[in-house]
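Undergrad: need the 3D shape of this:
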Amino acid sequence: MITDPLLVRIGEAVQLSHQGERETARLLFAEIWDEIGGEQGDPLHRCTLAHAMADVQNDVREELLWDQRALAAADLLTDARVAQAGVPLPVAGLYPSLHLNLSECHRKLGDLDRAREHLRHAQATIGALGDDGYGQMIRNGLERMAEQLR
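TA: Predicted coordinates for the structure are as follows:
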């Protein structure tokens, strides 16, 4: 169970975006981004927020920028920090989704080589996910992306 209060707030904003309140979610993400210190903030907060912020962007270039921020922050994370926050995944479990999102951005921008590169990274790290609902959702996304890039 997630115990980190900022991650809980980010999760609440994600729920707003899933309910169609994308603009409200984007404003909350921006507010939290400022609170955590932006690029200088805790890598777990930056990774989580940037990963979610990417999903509420209307411009694919902005989406790509946020997805790149999420990946860069993930590279600074440790399993101990993730566990301390109550996140039920090891750091390795974050990469399939991060790379899948980057693949999708590059596909939308027409950079199919980069899209395939991130798809390969996602496929190479998928073993870190369990056979639960989340893992299956990411696996299905990888299958769809592979099909789109054929």
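Undergrad: can we go C-alpha only for contacts and neighbour counts from here?
TA: OK.
Undergrad: spatially central, which residue of this structure would that be?
TA: Residue closest to the mean C-alpha point of the chain, counted by Cα atoms, centre = their mean, is residue 51 at 3.1 Å.
Undergrad: let me see the contact set for it.
TA: 66, 67, 69, 70, 98 (Cα atoms under 8 Å, 6 or more residues apart in numbering).
Undergrad: alongside the first, I'd like the structure of this one:
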Amino acid sequence: MDIEDHVMAEIGRAQELAVAGERDRARGAFEKLWEQVEEAGDPLHVVTLAHFAADVQDDPARELEWDLRALDAVPALTDARAQRHHPSLRVAGFLPSLHLNAAAAYAKLGNAAAAAEHLDRAQLHCRHLADDDYGRMIRDAITRLRGEIPTPGEGRGAHTC
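TA: The predicted structure follows:
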């Protein structure tokens, strides 16, 4: 476990603000941390911060920017780096949630085709999720969002994980 990772600790504190409903404070904390994280370039920091920062954006376009930053950083992230933070982490396990969040942002922006594409990717990576509460939550969210966006020629809700 990466006990000395002060950046992950700061990201965690900012996420605690978000969970407590203090979106503005969390957003400010994430933006301040981004200056440090972007410069250093540790992919775990980039993916984690961008993933959490997306959730506290009021503007769906800004939310999507953060979601895409997280996804763009994934290829540079290795399991070894993720596991230095926590031994259970696997990069493949991040992908369903990251693509789900991008799909949700695209749906908010009215881009059903891009939303469906990211839902397909999220669904593809569901096999990397455990059959636990988190895995079920992500699978259910994919199914729910799939039912909310129109799919050309198929109607709504045609796919599930």
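Undergrad: fetch the TM-score of the aligned pair.
TA: Superposed pair, TM-score by TM-score structural alignment, normalised by the length of structure 1: 0.93. Supporting alignment: 149 aligned residues with a Cα RMSD of 1.5 Å.
Undergrad: tell me which element the residue nearest to the centre of structure 1 falls in.
TA: helix 43-54 (DSSP states H and E).
Undergrad: likewise for residue 104 of structure 2?
TA: Counting by DSSP H and E, residue 104 of structure 2 is part of helix 95-108.
Undergrad: mean distance, that helix to its aligned residues in structure 1?
TA: In the superposition against structure 1, helix 95-108 of structure 2 averages 0.5 Å from its aligned positions (mean Cα distance after the TM-score superposition for structure 1).
Undergrad: distance between that helix and the chain's centre?
TA: Put simply, helix 95-108 of structure 2 sits 7 Å off its chain's centre (Cα atoms, centre = their mean, to the nearest Å).
Undergrad: buried set for it?
TA: Of all the residues in helix 95-108 of structure 2, those buried under the rule 16 or more other Cα atoms under 10 Å are 95-108.
Undergrad: same thing with stretch 126-134 of structure 2?
TA: Buried residues in stretch 126-134 of structure 2, counted by 16+ other Cα under 10 Å: 126, 128, 129.
Undergrad: in helices only, show me these.
TA: With helices taken from DSSP state H, there is no overlap with the buried residues of stretch 126-134 of structure 2.
Undergrad: from those residues, which ones fall inside strands?
TA: Among the buried residues of stretch 126-134 of structure 2, no member is found in strands (DSSP state E).
Undergrad: got the residues you listed as a markdown table, with distance to residue 79 of structure 2 columns?
TA: Converted to a markdown table, the buried residues of stretch 126-134 of structure 2 look like this (distance: Cα to Cα, whole Å):
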| residue | distance to residue 79 of structure 2 |
| --- | --- |
| 126 | 17 |
| 128 | 13 |
| 129 | 15 |
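Undergrad: what is the burial count for the closest residue to residue 2 of structure 1 other than its chain neighbours?
TA: Counting by Cα to Cα, 6 or more residues apart in numbering, the nearest residue to residue 2 of structure 1 once its immediate chain neighbours are dropped is residue 86, at 4.2 Å. Using other Cα atoms under 10 Å, residue 86 of structure 1 has 14 neighbouring residues.
Undergrad: ok, which stretches of structure 1 are helices?
TA: So, for structure 1 - with DSSP H - the helices run 5-18, 22-36, 43-54, 60-74, 79-84, 95-108, 112-125, 133-148.
Undergrad: what range does the longest one cover in structure 2?
TA: Translated: helix 133-148 of structure 1. On structure 2, the counterpart of helix 133-148 of structure 1 by TM-score structural alignment is residues 133-148.
Undergrad: and the matching stretch, how far from the chain's centre?
TA: That offset, for stretch 133-148 of structure 2, works out to 14 Å (Cα atoms, centre = their mean).
Undergrad: next one: the closest residue to residue 43 of structure 1 other than its chain neighbours from residue 79 of structure 1, what distance?
TA: Leaving aside its sequence neighbours, residue 43 of structure 1 sits nearest to residue 73 (Cα to Cα, 6+ apart; 4.8 Å). Distance of residue 73 of structure 1 to residue 79 of structure 1, given as Cα to Cα, to the nearest Å: 13 Å.
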